[in-house]
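In: After the sequence you'll find the predicted model.
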Amino acid sequence: MADIRADKQADNQADSEGRTGTGASAPGITRRRLIGTAGATGVALGAVGAGAGYAVASANSPEQPQALTSLGTDAVMFHGKHQPGITTPMQAHGHLVAFDLAAGAGRKEATALLRRWSATAERLMAGEPMTSRDTDVARDAGPSSLSVTFGFGHSFFSRTGLEKQRPGALDPLPDFFSDHLDKARSNGDLWVQIGADDGLVAFHALRAIQKDAGGAAKVRWQMNGFNRSPGATARPMTTRNLMGQIDGTDNPKPSESDFDRRIFVPASGSAQSPAWMGNGSYAVVRRIRMLLDDWEKLSTSAQESVIGRKKSTGAPLTGGTETSEMKLDKTDGNGDLVVPLNAHARISRPDQNGGAAMLRRPFSFHDGIAADGVPDAGLLFICWQADPLRGFVPVQRKLDRGDALSRFIRHEASGLFAVPGGADKGGYVGQALLEG
């Protein structure tokens, strides 16, 4: 939903995550620098370059063309206050994978696993190969904004004897009317989110994480997603979902004074989160199937009434631009509300939910077409918040009671994971929990 590249927000997030800008020389990039753009001529705002997703200046352009640089050199820092992949700008390719600890594995094995995973993530995010037995899948690429994020599920704590350290905020989510959940594709002891702007780089990280699990953990479920490629539009834009709607306009922004309070656990912990969760966040993960055949039968105006925004620009039906304030009380010539009472954008607004807010950072998915021609497609919804009982839950309950969009979606899998703060240099994710 949220394309966090737009406007100044992208710069703020790049700084907070330690991401180098496109074309900057990222630390640790050696033999895997991307070389495929060495002969390119230049870019500037103008016509879209054929197949490249860049706007190319014509020979007669008065602007001086800039050298074409590769997204492959963009790097995200592994170590930091927060884990990467939360405020990192949206990536074009993503993998979500949950693991269950193997029979007999406990705290000792989990500790060794998180050490391995953290070391692997640090190397790959810097554009370096594995230390041994590298598959060479991403041999020719740079880090391509790769981020790897780790979280713990509710069951992890009983499996490792750490029940007393389980956060209250990790209590199971309530049942919702729109749920049609497949338990085999929900929850899990451990959760890993992988994102990158190159598909092979993302797959390489997925394969490395799976191999590192060894005999300590086995895959419970795995899902693949995608977003618009960076540079595919003439200017930074909020992304569109598979319904064609601009999605993520009302996301909280790092520049807002209460952003950290809403999204991250305080450094010292909180009433619902022990100290080891300091600077961490909670991820709600939902596989939401979109009933696209039904949706696409609606006229554009009918789709806009369901959402409450113009499909072309994302602007509220009450007028203005995408970022204009929605005038909830505005009526038309017949005295009817311009934004219907059950419009998705109205119901999901923070000011309609007691201020509940979450940072949405999803991927779209398409897992094939059934024999009857129905696409298995939709949204891998991921949202981040300091407390899911104050973020996701009240909003979803409100949507459950009358969101016009509910007719066109189905929640098919779900998970809630505690994602601790970032690892210190020389340390690993979850160290304060596992060694505390």
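Out: Okay, I see it. Only a predicted model underlies this, so the values are computations on that prediction, with no experimental measurement involved. Residues are numbered from 1 along each chain as shown.
In: switch to C-alpha atoms for all contacts and neighbour counts from now on
Out: Fine.
In: show me where the stretch 101-250 of the chain has helices.
Out: Remark: helices assigned in the stretch 101-250 of the chain by DSSP state H, counting those that start in this stretch are 107-125, 154-159, 199-213.
In: neighbouring contacts of the longest one?
Out: If you take CA atoms under 8 Å, 6 or more residues apart in numbering as the criterion, helix 107-125 is touched by 75-79, 101, 129-130, 143, 145-148, 159-161, 205, 208-209, 212-213, 216, 427-431, 434.
In: Against that first model, consider the following:
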Amino acid sequence: MTSESSESSESPGSSPSSTGGGLNRRRVLGGIGVGLGVGAAAAAGSLLTHDSDSSGHAAPAAADAAEASQIVDFRGTHQAGIATPAQDRLCFAAFDVTTTDRTQLEAMLGTWTFAAEAMTKGRTVPGDAGDLESPPNDTGEAEGLKPGNLTITIGYGASLFDSRFGLAARRPTLLKPLPQLPKEDLDPGSSDGDICVQACADDPQVAFHAIRNLRRLGTGVVTPRWMELGFGRTASTSPAQATPRNLMGFKDGTRNIDARDAAVMGQHVWIGTEEPQHWVRGGSYLVSRKIRMLLEQWDRDNLNDQQNVFGRTKATGAPLTGTKEFDTPNFSAKDASGETVIPMDSHVRLAAPENNQGLRILRRGYSYTDGIDPVTAQLVGGLFFLAYMKSPDQFVTLQRILGRHDALNEYIKHVSGGLFVTPPGLPADKDWGSQLFG
């Protein structure tokens, strides 16, 4: 849980997409289970470049202004959902690939691309409309809802680059299982995966709809491994956004990277020319962590101790050496008794770039809840931590420090995690399948 470790974005994409829907479901979407070919997926892309609705009719020349203002470009230099201003809701899922047929996987990724692009525009999944003898082309729960700034971001785990699909030679250099880290007890069943999909939106139903439909389109090719819903963002990726509070009641991510700062993003987040695999340059590494907060234990702690744990005041978010949230912490300041004002084991001190040779990561975290523990009757919830960086070593370095020394460890448990590489954005003539397989 590294709320202080990052402070930045380029726009999420500079090349707007014109994908619509008019695609025949039987020719493309329904063909996955019988081995849809790469050529068919490419054909689907060309069909979808016409600005049409899901029934194949021409869409209005100008979208409703309110709806258009909630559309985030799907295509561009970088994938949307990383530098994009953080939305309020999250649905995150990891999948295992169950087929051994490379052609099926590549075709599914192509179909996913065009479905994802349509959904980010507020449209239904492309396909036949009104065919009573077939399942609907779209599950329908987002019909009539605004696009909600939906972004759909894909990533790949190290396990995908084994011998099954001939991808070993394309494995990014730093994509390998993370080492065992201090104070973690990760559940293997809800960690890692071959493929991950992050859907963020300002409407929870829009985010869930995206994952639900990709899962449906992947039937016979992938199976869900685990999923997490986030109901409140715990980080801001732009100073234009107010800093949110985590479930412990503290402002979280005050010093997160400003994702609008291209230089900082290039230094800390985007994979660059240091990576021999050209196809992932402009992408990023994604670390996920599900961190349970021991909320009832925390709620019984006194305010002074809570503030010393974080190194900030609870009401304003200011460092203990300041008066305003964005005041720079003074880590050398001492009180009348000679003790440091910001405790040596406080979260803000241990995670600060000044104390970690300038190391920073981009946070996109969300709060979560899993209801009530049936044994203890305690609330179960915490932080679903998502962080983007150009090297997984950035996270490993920080977590080794935090896991050993952070006073916050008394109140949290790391219960699941994953490492994925998120490739760069797509140009107009590419889909996720052709990008991955080259």
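Out: Structure received. Bear in mind that the values here come from a model prediction, so they are computed numbers and not experimental data.
In: Can you select the buried ones from the contacts of helix 107-125 of the first structure in ChimeraX?
Out: Selection of buried members from those for ChimeraX, criterion 16 or more other CA atoms under 10 Å:
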select :75,76,77,78,79,101,129,130,143,145,146,147,148,159,160,205,208,209,212,213,216,428,429,430,431,434
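In: contact partners of stretch 157-169 of the first structure?
Out: 101, 105-107, 110, 154, 272-274, 387-389, 418, 433.
In: For the counterpart of Ser257 of the first structure in the second structure, give its distance to Leu398 of the second structure.
Out: Under the alignment (TM-score structural alignment), Ser257 of the first structure pairs with Ala263 of the second structure. Per CA to CA, to the nearest Å, Ala263 of the second structure is found 22 Å from Leu398 of the second structure.
In: out of those two, which sits in the more crowded spot?
Out: Leu398 (21 against 13; other CA atoms under 10 Å).
In: Translate the more buried one into the numbering of the first structure.
Out: So, by TM-score structural alignment, Leu398 of the second structure is matched to Val395.
In: who's in contact with the most centrally placed residue in the first structure?
Out: In the first structure, the centroid-proximal residue (CA atoms, centre = their mean) is Arg361; its distance is 3.2 Å. Neighbouring residues of Arg361 of the first structure by CA under 8 Å, 6+ apart: Met1, Ala2, Asp3, Ile86, Met90, Phe381, Ile382, Cys383, Trp384.
In: Neighbour-wise, give me the winner out of the residues you listed.
Out: Met90 (29 neighbours).
In: Now that one: closest residue in space that isn't a chain neighbour?
Out: Distances taken as CA to CA, 6 or more residues apart in numbering put Asp3 closest to Met90 of the first structure, at 5.5 Å, once the chain neighbours are dropped.
In: And for Lys183 of the first structure?
Out: Per CA to CA, 6+ apart, closest to Lys183 of the first structure is Ala413, 7.0 Å.
In: and the strand or helix carrying that neighbour, what other elements does it pack with?
Out: For Ala413 of the first structure, the host element (DSSP states H and E) is strand 409-419. Counting contacts by 3 or more CA pairs under 8 Å, 6 or more residues apart in numbering; DSSP states H and E, strand 409-419 of the first structure packs against strand 147-152, strand 281-290.
In: Look up the average distance of the last one to its aligned counterpart in the second structure.
Out: What it means is strand 281-290 of the first structure. Taking mean CA distance after the TM-score superposition for the first structure, the mean distance separating strand 281-290 of the first structure from the aligned residues in the second structure is 0.4 Å.
In: which residues in the second structure does that strand align to?
Out: Using TM-score structural alignment, strand 281-290 of the first structure pairs with 284-293 in the second structure.
In: with the contacts of Arg361 of the first structure in mind, which one is nearest to Gly422 of the first structure?
Out: Ile86 (10.8 Å; CA to CA).
In: Now check the second structure for the residue matching that closest one.
Out: Checking TM-score structural alignment: Ile86 of the first structure goes with Ile82.
In: now Gly215 of the first structure
Out: Using TM-score structural alignment as the criterion, Gly215 of the first structure maps onto Gly220 of the second structure.
In: same thing with Ile347 of the first structure?
Out: Using TM-score structural alignment, Ile347 of the first structure lines up with Leu350 in the second structure.
In: quick revisit: A helix includes the match of Ser257 of the first structure, no?
Out: Yes. Counting by DSSP: H, G, I helix; E, B strand; the rest coil, one finds Ala263 of the second structure located in a helix.
In: All the strands of the stretch 151-300 of the first structure, in order from the start?
Out: Per DSSP state E, counting those that start in this stretch, the stretch 151-300 of the first structure carries strands over the ranges 190-196, 217-226, 281-290.
In: and what of the stretch 301-438 of the second structure?
Out: 362-363, 366-372, 379-389, 412-422.
In: Give me the mean deviation of the shortest one from the first structure.
Out: Okay, so that is strand 362-363 of the second structure. Strand 362-363 of the second structure sits 0.4 Å off on average (mean CA distance after the TM-score superposition for the first structure).
In: picking that back up, make CSV from the strands of the stretch 151-300 of the first structure and add distance to Leu328 of the first structure and mean neighbour count to it.
Out: Listed next are those as CSV, based on distance: least, CA to CA, whole Å; neighbours: other CA atoms under 10 Å:
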stretch, distance to Leu328 of the first structure, mean neighbour count
strand 190-196, 36, 26
strand 217-226, 33, 18
strand 281-290, 27, 25
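In: And Ser406 of the first structure, how close does it get to Ala102 of the first structure?
Out: Taken as CA to CA, the span from Ser406 of the first structure to Ala102 of the first structure is 38 Å.
In: follow-up on the earlier one: could you dump the helices and strands packed on strand 409-419 of the first structure to CSV with distance to Arg123 of the first structure?
Out: Shown next, in CSV, are these (distance: least, CA to CA, whole Å):
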stretch, distance to Arg123 of the first structure
strand 147-152, 11
strand 281-290, 24
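In: With respect to Leu399 of the first structure, which of those lies nearest?
Out: strand 281-290 (13.7 Å).
In: Run the angle between that closest one and strand 363-369 for me.
Out: Inter-element angle recorded for strand 281-290 of the first structure and strand 363-369: 40 degrees (by axes from the mean of the first three to the mean of the last three CA atoms, to 10 degrees).
In: can you state the direction angle for strand 281-290 of the first structure and strand 217-226?
Out: Going by the same axes, to 10 degrees, strand 281-290 of the first structure makes 60 degrees with strand 217-226.
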